[in-house]
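**Q** Here's my sequence, what's the structure:
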Amino acid sequence: MSRLPRLTDVFILALAGCAASALAQDDPALRVSGYYKNLLLRSETWTGERYELDLNRLRLELKGKLSPAMSFNVQYDNEALIGSYLRTAQFQQQKDLPSSQYWSAQGSYVDRPALYGVHRLYRAQFQLAFGDTDLRLGRQRIAWGTGRFWSPLDLLNPVSPTTLEREERPGVDAVLLEHRFGPVARVAAVYAPSRLAGEDSHALQWHDHARGIDFSVTAGRFHGDRVIGLDLAGQIGLAGVRAEMTRVRPRNGEAFNRTLFGIDYAFANTLTLSAEFYRDGSGAGSPVAYNFSALASGSRQTLAQRYLGVRAGYALTPLVKLSTDVVLNLADHSRYVAPGISYSIQTNLDLSFGLQWFSGATGSEYARLPSVAYVTLQQFF
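**A** So this is what the prediction gives:
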């Protein structure tokens, strides 16, 4: 059993003082919100152990303004895990893995065969505004890139296209400085330290709009790799089109390209469609060269070079919505299909059912991933 590091305790106490200061103002700009989520799922481990998991998460968010120039945002998670998954070898290995973030602001408070409790800081950022310049410090979401399934430019907060909770994007501990030159044009500089020597990230991005196209140019070093990239987004008729292109020069090995092309369309009958083609020059040329351990550890989001992703959504009624994600590995023809249905029981209370189904030939990328059936109940406040 462990607890949050002392630095985290100090940070929480400092924020409590900030909240008290905000509340003491005549017109306090302080907001408390969050959600409770219950996620019940059935699946199996990579080695074939069948299990059930009941995850209960309470997220509390505190946002406040200390002055017109100073604000903060803190999101604290407390999770309780129940089920046979706690008795699998996979969980015993995963629970002790160090955090990928620079600041290890998490710890377990219960570690038993029938119950595992963990708490963490999901977000913790402090912002200073000086006219058209903003400075953000701490754990934050830095969303560079426009990809839905993949993003060659979203290198600080990468996520796998097959992640169950895709809306959960772990933040990065970083310093972000942005200066606006108008309604759209801005320049941003980021620095994100790493615990590993030589893997600090620092980059510049210029964002602007011209001839109906939003574009961004990014250059810097991400986790030790030198990257230069371009991001484009615009319209062709009623369809939205997107593209991302990066040139990556790793510390070891040859340089390679990553490209993404996407299109989005919304029909009048509430049907929405998105499609993306993704090519990763660092991927394996054939299934015999796949590095499945890198996929399991999260150091890679994909294994091959060419993929196609499709997302469809449809509102049966204002309260009932259907969605489906499909990802195809175009090299080995393995597939990932994730249909789901959500129902808004009442204001701020949602119920969802879904399935993650993986299939393919023996040795293909998605054939080895275990399928998942789940149900979630989420109450916002």
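**Q** going forward, measure contacts and count neighbours with C-alpha atoms only.
**A** OK.
**Q** buried set for the longest helix along the chain?
**A** Secondary structure of the chain per DSSP state H: the longest helix is helix 6-23. Neighbour counts over helix 6-23 (16 or more other CA atoms under 10 Å) mark 8, 12, 15, 18-19, 22-23 as buried.
**Q** For those residues, give me JSON lines that also has distance to residue 85.
**A** Formatted as JSON lines, those follow (distance: CA to CA, whole Å):
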{"residue": "8", "distance to residue 85": "29"}
{"residue": "12", "distance to residue 85": "31"}
{"residue": "15", "distance to residue 85": "35"}
{"residue": "18", "distance to residue 85": "39"}
{"residue": "19", "distance to residue 85": "38"}
{"residue": "22", "distance to residue 85": "43"}
{"residue": "23", "distance to residue 85": "43"}
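**Q** now, among the residues you listed, which is nearest to residue 92?
**A** residue 8 (24.8 Å; CA to CA).
**Q** wouldn't the closest one be in contact with residue 119 here?
**A** No - contact between residue 8 and residue 119 fails when scored by CA atoms under 8 Å: they sit 11.2 Å apart.
**Q** Three-state assignment for the residue most central in space within the chain, please.
**A** Note on the chain: the residue nearest the mean C-alpha position is residue 169, at 2.5 Å, using CA atoms, centre = their mean. With DSSP: H, G, I helix; E, B strand; the rest coil as the basis, residue 169 sits in coil.
**Q** Could you measure from it over to residue 34?
**A** According to CA to CA, to the nearest Å, residue 169 stands 16 Å off from residue 34.
**Q** In three-state terms, label residue 109 for me.
**A** Residue 109 ends up strand, using three-state DSSP.
**Q** Any idea how many residues pack against it?
**A** When neighbours are counted by other CA atoms under 10 Å, residue 109 registers 16.
**Q** Also residue 300?
**A** What residue 300 shows, counting by other CA under 10 Å, is a neighbour count of 16.
**Q** any idea which element it lies in?
**A** Assessed by DSSP states H and E, residue 300 sits outside every helix and strand.
**Q** Please identify which helix or strand holds the nearest residue to it once chain neighbours are set aside.
**A** Once flanking residues are discounted, residue 300 sits nearest to residue 294: 5.5 Å by CA to CA, 6 or more residues apart in numbering. Under the criterion of DSSP H and E, residue 294 resides in helix 292-297.
**Q** Next, the structure of the following sequence, for comparison with the previous one:
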Amino acid sequence: MRAAAVLLLCIVFAVPCPAADDFNFATRQIVNFSDYPKAFERAGLLPGNEYALQSLTRVIHHRRSDRYRIKIELELTSLYSTSEQQNAISAGWQVAGSRSGFKAFKTDSKHSYTDRWRSSSQLERCEIAFSAGELDIQLGRQPVSFGTSHFVPVLDVLAPFNPGYLDSTYKPGVDALRIRKTAGTTGEMELIAAAARDSEDSAMIGRYRDTFSGFDVEALAGRFRQRNFVGIGWEGERRRINVWGEAALFERNSSDGRHFGGFSDDLAGSWSVGFEKSIAKHWRAGIACLHQDFGARKVGDLTQAYASTPFRQGWMQLAASDYLVVSSNREIGPLSSVNINAMINLVDNSTLWQPVWKISTSDESDISFFAWFNTGRSPALRPTGLELRSEFGAFASGIGMLYSHFY
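**A** Okay, here's the model as predicted:
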């Protein structure tokens, strides 16, 4: 990717075309304290608790002209943790970001790495956009999202956020070619080719978007990570109730692991449906449900679900088959809001709660105070090893603060 990026920039900057250049900086600091279930500490897998400080800086360059647009972002990250075990640093979904396997070219560098400290850099954006006749083309490392962007994703298979992630502006880039064309008066057709490190895992996905009877509808079909899939997403309003949903069918592979159930031996279905309504002035509440055939139907199968291919690849974030999600969003002033999201595992009845208080401190900055805590049976250490007795009961609890600023 470094060589490709250098070649791309040399070609573009050598073209005699008037252009405007902008340089910006964005920073984000996260402080959090996590308390892990005691069974992990007794098993020697995780510490009892952990304090972590994460700092992220992005150097952003935009170059615009009448013929093209370039965006380059270099991400500089440093992380300190009181834990000496580096695999214990991830401190909850809200600050863990997302995993993307669609970076075909290695562009990250580790500058320092110790038991408690590490710093690194990553070229997170390197894209050029231009028009060719009726086609709009984007080429390079860029963010790619599918679906309705609600709490629990089904269609966003390339680089999905974990449910409840706090800062969706920092989505990892995907090495992709995107070709778009208008269809009719309100529709759009798009072809996305995303390259993976292993070429066999690369993706080719077609997307069609349009508006029908007040609903925004998105249809997908294609192939990613050596499996075919089709999906549809929708969102609109009826009688002042916001209705949204996503549904997809995925081809099963022999490497997926245990077959936990579903309507077919060859296909697996996933779907989510949600409703959101204003229940008072500046206060909205919502409820949604999620089902996934790849998920475990029994508590004893959770460990095998975690080891399954969809979960390890990162486009499946929850291990059970069925969930209920409840959300509340209330503005408590012109510059402040309080959100509470709760996920209920309908297989083992464990819950994960994620309250967030967000305050806008200026036009370019904001601060969030957040927490996450759970209910459910904690893991137990048996002579045969660690036993998971519920999904969210095995999660850490914690509190934290996030501050972001754009220069």
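**Q** re earlier: what angle do the helix or strand following the longest helix of the first structure and helix 6-23 make?
**A** Note on helix 6-23 of the first structure: by DSSP H and E, the next helix or strand toward the C-terminus is strand 29-44. Interaxial angle, strand 29-44 of the first structure versus helix 6-23 (axes from the mean of the first three to the mean of the last three CA atoms, to 10 degrees): 140 degrees.
**Q** how about residue 344 of the second structure, secondary structure?
**A** Strictly by three-state DSSP, residue 344 of the second structure counts as strand.
**Q** thought residue 122 of the second structure was touching residue 59?
**A** No - counting by CA under 8 Å, residue 59 is not a contact partner of residue 122 of the second structure; they are 10.8 Å apart.
**Q** shared neighbours, the two?
**A** Shared contacts of residue 122 of the second structure and residue 59 (CA atoms under 8 Å, 6 or more residues apart in numbering): 74-75.
**Q** which stretch of helix or strand covers the residue mapped onto residue 261 of the first structure from the second structure?
**A** The equivalent of residue 261 of the first structure in the second structure is residue 273 (alignment by TM-score structural alignment). In this assignment (DSSP H and E), residue 273 of the second structure forms part of strand 267-280.
**Q** what residue of the second structure matches up with residue 318 of the first structure?
**A** Match for residue 318 of the first structure (TM-score structural alignment): residue 334.
**Q** coming back round to it: is it correct that the residue nearest to the centre of the first structure is in contact with residue 141?
**A** Yes - Residue 169 of the first structure is within contact range of residue 141, at 7.3 Å (criterion: CA under 8 Å).
**Q** Find residues that contact each of the two.
**A** residue 157.
**Q** Residue 155 of the second structure looks like it's in a helix, true?
**A** No - counting by three-state DSSP, residue 155 of the second structure falls outside a helix, being coil.
**Q** Tell me, how many residues neighbour it?
**A** 28.
**Q** Residue 101 of the second structure now?
**A** For residue 101 of the second structure, using other CA under 10 Å, the count is 22.
**Q** sec struct for it, please.
**A** coil.
**Q** So which residues make contact with the top strand by length along the first structure?
**A** Once the first structure is assigned using DSSP state E, the strand that runs over the most residues is strand 50-67. Contact partners of strand 50-67 of the first structure, identified using CA under 8 Å, 6+ apart, comprise 18-19, 21-22, 28-45, 71-86, 88.
**Q** which of these are buried?
**A** Neighbour counting by 16+ other CA under 10 Å classes 18-19, 22, 28-30, 34-45, 71-86, 88 among these as buried.
**Q** Strands along the stretch 251-381 of the first structure, start to end?
**A** 256-266, 272-280, 306-315, 320-329, 335-346, 349-359, 372-380 (DSSP state E, counting those that start in this stretch).
**Q** In the second structure, which residues correspond to the longest one?
**A** Meaning strand 335-346 of the first structure. Going by TM-score structural alignment, strand 335-346 of the first structure lines up with residues 351-362 of the second structure.
**Q** Name the residues of the matching stretch that are buried.
**A** In stretch 351-362 of the second structure, counting by 16+ other CA under 10 Å, buried: 351-360.
**Q** and if you look at stretch 254-269 of the first structure?
**A** Counting neighbours by 16+ other CA under 10 Å, stretch 254-269 of the first structure gives 257-264, 266 as buried.
**Q** Next: stretch 301-321 of the second structure.
**A** Buried, per 16+ other CA under 10 Å, within stretch 301-321 of the second structure: 301-303, 305-306, 308-311, 313-321.
**Q** Let me know how buried residue 154 of the first structure is, in neighbour terms.
**A** 15.
**Q** Give me the distance between the closest residue to it other than its chain neighbours and residue 279 of the first structure.
**A** Once flanking residues are discounted, residue 154 of the first structure sits nearest to residue 144: 5.0 Å by CA to CA, 6+ apart. From residue 144 of the first structure over to residue 279 of the first structure the distance is 18 Å, taken as CA to CA.
**Q** What of residue 272 of the first structure?
**A** 24 Å.
**Q** what do you get for residue 11 of the first structure?
**A** 42 Å.
**Q** got it, and residue 51 of the first structure?
**A** Counting by CA to CA, the gap from residue 51 of the first structure to residue 279 of the first structure is 34 Å.
**Q** How about the alignment partner in the first structure of residue 29 of the second structure, nearest residue that isn't a chain neighbour?
**A** Matched by TM-score structural alignment, residue 29 of the second structure corresponds to residue 38 in the first structure. Distance criterion CA to CA, 6+ apart; nearest residue to residue 38 of the first structure, sequence neighbours excluded, is residue 56 at 4.7 Å.
**Q** aligned partner of the one you found in the second structure?
**A** Match for residue 56 of the first structure (TM-score structural alignment): residue 55.
**Q** Confirm residue 164 of the first structure sits in a strand?
**A** No - going by three-state DSSP, the assignment for residue 164 of the first structure is coil, not a strand.
**Q** so is residue 123 of the first structure in a helix, a strand, or just coil?
**A** Per three-state DSSP, residue 123 of the first structure ends up strand.
**Q** I'd guessed it sits against residue 101; true?
**A** No - between residue 123 of the first structure and residue 101 there is no contact under CA under 8 Å: 11.6 Å.
**Q** Neighbour count for those two, which is higher?
**A** Using other CA under 10 Å, the more surrounded residue of residue 123 of the first structure and residue 101 is residue 123, with 20 against 17.
**Q** one step back: what inclination does the longest strand of the first structure have with respect to strand 372-380?
**A** Using the same axes, to 10 degrees: strand 50-67 of the first structure against strand 372-380 is 30 degrees.
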